[in-house]
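# A structural model of the following input is requested.
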Amino acid sequence: MCTADQWEQARVSGSRLPETFAADGFVHLSTTVQVHLPANRIFAGRTDLVLLYLDPSRLDAELRWEPGVPTDPESMVFPHLYGPLPAAAVTRVRAYRPGPDGVFVPPDA
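The predicted structure follows:
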């Protein structure tokens, strides 16, 4: 998930490396079941987001499944990519908008 402008920049440059990478050491990813959790924490009310659907076999860096933040369900782990996200790994891009109340829900809900 990122803004439409960030995706366009990644598409042109060939990869995406979020600003948080330097501090965290990985790219935060999510499944469709859990993406609403970080969307509501980080992007509450934003209307310029897109979901990037990935083919894991096209990733060039290690992918680890690790816990999120303490407020996430205890058993939930998130995919973390320990390197840039190649634009070539993106198989689909879809607009991701919050509901009328400004809250994001899972995209297939």
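# alpha carbons only for contacts and neighbour counts from here, please
OK.
# Val77 contacts Pro67, doesn't it?
Yes - using Cα atoms under 8 Å, Val77 is in contact with Pro67, at 4.4 Å.
# Pro106 contacts Ser30, doesn't it?
No - counting by Cα under 8 Å, Pro106 sits too far from Ser30 to count as a contact (10.8 Å).
# These two: which is more packed in?
More neighbours sit around Ser30 than around the other of Pro106 and Ser30, counting by other Cα atoms under 10 Å; the figures are 21 against 15.
# next up, for comparison:
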Amino acid sequence: MTELLHITERSLWEAAREHGTYEMSTRGRTLSEQGFIHCSLRHQLPPVARALYGDPPDRDDLVVLVIDADRLTAPVRHEAVEPGGEEFPHIYGPLPVDAVVGVEDWPSGTS
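So this is what the prediction gives:
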């Protein structure tokens, strides 16, 4: 299994489970607005959480979606935010809920 991670609000994940797909890109932006869903590798998650939600994140409603990339139908591209920068995985399409193989509370043992 190729593991990708995505941090989100629990309520957004619960809504996606009812709908069948998750279509948020990142905090406050949808897949249709951004063009892809931002993801992280395990070691990238703590700085991403800090950047999006503060240090420490000032919320207790955050979860980490553990995604099996092998179950995705949309392409995944590893891209840098700026030229020469660290590359992050991006999913170029909706995330089917059955590709999410785990949901972890944040903060978790990854911080």
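# Could you get me the TM-score between them?
Laid over one another, the chains give 0.79 as their TM-score (TM-score structural alignment, normalised by the length of structure 1), with 98 aligned residues with a Cα RMSD of 1.9 Å.
# Give me the number of neighbouring residues for the aligned residue in structure 2 for Leu81 of structure 1.
Matched across to structure 2, Leu81 of structure 1 falls on Ile91, judged by TM-score structural alignment. The number of residues packed around Ile91 of structure 2, counting by other Cα under 10 Å, is 22.
# out of everything not next to it in sequence, what's closest to Val103 of structure 2?
By the measure of Cα to Cα, 6 or more residues apart in numbering, the closest residue to Val103 of structure 2 outside its immediate chain neighbours is Leu65, 4.8 Å from it.
# Pro79 of structure 1 now?
Nearest residue to Pro79 of structure 1 in three dimensions, chain neighbours excluded: Trp65, at 4.5 Å (Cα to Cα, 6+ apart).
# surely Asp48 of structure 1 meets Gln6?
No - between Asp48 of structure 1 and Gln6 there is no contact, the gap being 10.0 Å when judged by Cα under 8 Å.
# quick one: the most centrally placed residue in structure 2 from Glu104 of structure 2, how far?
Most central residue of structure 2, judged by C-alpha distance to the mean C-alpha position with Cα atoms, centre = their mean, is His6 at 1.7 Å. Per Cα to Cα, to the nearest Å, His6 of structure 2 is found 10 Å from Glu104 of structure 2.
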